[in-house]
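# starting from these lines, generate the structure:
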Amino acid sequence: MGAAAEAALAAAATGFGVGISLILAIGAQNAFVLRQGLRREHVFWICLTCALSDALLIAAGVGGFGALAAAHPWLERAMTLGGAAFLLAYGAMRLRAALHPSALAMAQGAAMPLRAALGATLALTWLNPHVYLDTLALIGAVGARYAGAERLAFGAGAVTASFAFFFALGYGARALAPLFARPQAWRWLDLGVGALMWTLAFGLLTS
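From the prediction side, this is the model:
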């Protein structure tokens, strides 16, 4: 293996490591993917939407879009307010669902239509200011250390991390299906997700 190939491989490994370390943090998007994976509803399309969204944002970050956001501070403020409003609304929905155990079992309750599921996925992704910090700012800053083929390899590694994580989370959630066959388990999951959404929202508003 030549020096150029080794350098590109090292950059890709760094990109994968940075990407996976940022995405592992529990957040609104991950909680939604986990919940839909447990319910086995539109798992492929939700995971694909999350991964492709990350890929676009990572490409923009590695390409230098972070400088534009830094030049226009109002963008961060607008994203913060929009994200907080969505998190508060979605958290309220999950807390309300926790009050109705009969609707919580996987075999019961109306399934979320694909269009609604994708809409929620896109909102939880693109209205979350933290995703811009992670992809445009942090990944973009690390990627700026590379040039040419190495920068492309770094971005590819970070994108690969997103695809691997989301599909592992969505389909891996099925291993927990026996536990969540009980309505009481869904009650606690919805309570936890709702509390997480509100905590994130208030954190955005007070940061």
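# going forward, measure contacts between C-alpha atoms and count neighbours the same way
OK.
# tell me where this structure has helices.
3-23, 28-39, 43-62, 66-71, 73-98, 114-126, 129-132, 140-143, 149-172, 183-206 (DSSP state H).
# the third one: which residues count as buried?
Along helix 43-62, the positions that meet the burial threshold by neighbour count (16 or more other CA atoms under 10 Å) are 43, 46-47, 49-51, 53-55, 57-62.
# so how far is it from its chain's centroid?
9 Å (CA atoms, centre = their mean, to the nearest Å).
# swap in the first one?
Relative to the centre of its chain, helix 3-23 is centred 20 Å away, using CA atoms, centre = their mean.
# by contact count, what packs against it?
Helices and strands touching helix 3-23, by 3 or more CA pairs under 8 Å, 6 or more residues apart in numbering; DSSP states H and E, are helix 149-172.
# tilt between the helix it packs on and helix 43-62?
160 degrees (axes from the mean of the first three to the mean of the last three CA atoms, to 10 degrees).
# distance to M106 for the helices of the chain - can I get that in TSV?
Output for these, formatted as TSV (distance: least, CA to CA, whole Å):
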stretch	distance to M106
helix 3-23	27
helix 28-39	5
helix 43-62	14
helix 66-71	41
helix 73-98	13
helix 114-126	16
helix 129-132	30
helix 140-143	40
helix 149-172	15
helix 183-206	8
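# distance-wise, check the closest residue to L57 other than its chain neighbours relative to T80.
Of all residues not flanking L57 in the chain, T135 sits nearest, at 5.8 Å (CA to CA, 6 or more residues apart in numbering). To T80, T135 is 16 Å away according to CA to CA, to the nearest Å.
# for the comparison step, fold the sequence that follows:
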Amino acid sequence: MEFALLGFLTGLSLILAIGAQNIFVIEQGLKKQQIFLVCLICSLSDFILIFLGIFLFHYFNQYFTPTIELVLNILLIIFLIHFIYSKIKSFNTQVNLEKKSNFNEKKDVILKTLGFTFLNPHVYSDTVFFLGNFSKNFFIIEKYSFGIGATIASFLFFFSIGYLSQYFARYLNDKELWKYINIFIILFMFLIALYILGEIFKFF
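Alright, predicted model coming up:
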């Protein structure tokens, strides 16, 4: 039980850092669009990466080279530029919080969620490498407990921020307010893109 609690607290401390993925989840919650799907994808992705780190840590530690990290950073910067461009392009479009999503919109949300999750090297450093390295000397049953605790933290966090955002959306159904929200999202993603560019330049 103590290893499950340790996993929960460790996982929660890692995931609480504000990043592009968390901002995206919050935005979908505010829009009331595919919240359950977005939260589920993020949580299940963490579950997969956490247990990959715990049970295959030495394998990943050997093969996750700086070159692979560079490639992921380049893919992430391309993804962020496209996301920022799309945000700017639709800047004056009023958000309809009651709109039902069609198939193409659902597909777009899924792809964006996967992009924010799996193209971010820091997701791997937190889940695979940190948690895997932290638990490498645990007994097998302790590894399971630790992983389950960390996974519960992930599910709790993503579904909390997603549905809390949905709750507060009732106070945000205002065109001018959404402009400020979009400005914040654009600026935040731009700062993350600058940080990723810095990481890319360090490689050279």
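# neighbour-wise, which of T135 and T80 of the first structure wins?
T135 (26 against 20; other CA atoms under 10 Å).
# to which residue of the second structure is that one aligned?
By TM-score structural alignment, T135 of the first structure lines up with T127 in the second structure.
# looks like its match contacts G53 (just checking).
Yes. Assessed by CA atoms under 8 Å, T127 of the second structure is found in contact with G53 at 6.5 Å.
# and the residue in the second structure sticking out farthest from the centre, what does it touch?
Distance to the chain centre peaks in the second structure at F139, reaching 29.3 Å (criterion: CA atoms, centre = their mean). Contacts for F139 of the second structure were tallied using CA atoms under 8 Å, 6 or more residues apart in numbering; there are none.
# what's it aligned with over in the first structure?
In the first structure, F139 of the second structure lines up with A147, judged by TM-score structural alignment.
# look up how far S53 of the first structure lies from its match.
Between A147 of the first structure and S53 of the first structure the distance is 23 Å, computed by CA to CA.
# which residue sits closest to the most centrally placed residue in the first structure in space, ignoring its chain neighbours?
The centroid of the first structure falls nearest to Q29 when counting by CA atoms, centre = their mean (4.0 Å). Residue nearest to Q29 of the first structure in three dimensions, not counting chain neighbours: L124, with 5.4 Å by CA to CA, 6+ apart.
# same thing with A177 of the first structure?
Here the residue nearest A177 of the first structure, using CA to CA, 6+ apart, is L38, at 6.0 Å.
# burial count for that neighbour?
Residues near L38 of the first structure, counting by other CA under 10 Å, number 25.
# quick one, what contacts the equivalent of it over in the second structure?
By TM-score structural alignment, L38 of the first structure lines up with L30 in the second structure. L30 of the second structure is in contact with L97, G162, S165, Q166, Y167, F168, A169, L172, counting by CA under 8 Å, 6+ apart.
# pull out the buried residues from the residues you listed.
Using 16+ other CA under 10 Å, the buried members of the contacts of L30 of the second structure are L97, G162, S165, Q166, A169, L172.
# tell me how far H72 of the first structure lies from T206 of the first structure.
20 Å.
# what does V131 of the first structure give?
18 Å.
# neighbour count for the two, which is higher?
V131 (22 against 7).
# quick one: residues contacting the more buried one.
T125.
# okay, it and L189 of the first structure: tell me how far apart.
Distance from V131 of the first structure to L189 of the first structure, by CA to CA: 23 Å.
# go on, A92 of the first structure?
For A92 of the first structure, the distance to L189 of the first structure - CA to CA - is 14 Å.
# next one: A12 of the first structure
Distance from A12 of the first structure to L189 of the first structure, by CA to CA: 36 Å.
# again with S53 of the first structure
Taken as CA to CA, the span from S53 of the first structure to L189 of the first structure is 25 Å.
# and what of T206 of the first structure?
Distance, T206 of the first structure to L189 of the first structure, using CA to CA: 26 Å.
# now do W126 of the first structure
24 Å.
# what lines up with P113 of the first structure in the second structure?
Aligned partner of P113 of the first structure by TM-score structural alignment: E105.
# that match: neighbour count?
E105 of the second structure has 13 nearby residues by other CA under 10 Å.
# with the one 10 residues further on instead?
For G115 of the second structure, the neighbour count with other CA under 10 Å is 16.
# who's in contact with it?
L76, F79.
# that one corresponds to which position in the first structure?
So G115 of the second structure corresponds to A123, using TM-score structural alignment.
# any idea how far that match is from A116 of the first structure?
A123 of the first structure sits at a distance of 10 Å from A116 of the first structure (criterion: CA to CA).
# which residues does A141 of the first structure contact?
G61, V62.
# so what's W178 of the second structure up against?
Contacts of W178 of the second structure by CA under 8 Å, 6+ apart are Q94, V95, L172.
# OK, contacts around the second one?
It stands for V95 of the second structure. With contact taken as CA under 8 Å, 6+ apart, V95 of the second structure is in contact with K31, N173, K175, W178.
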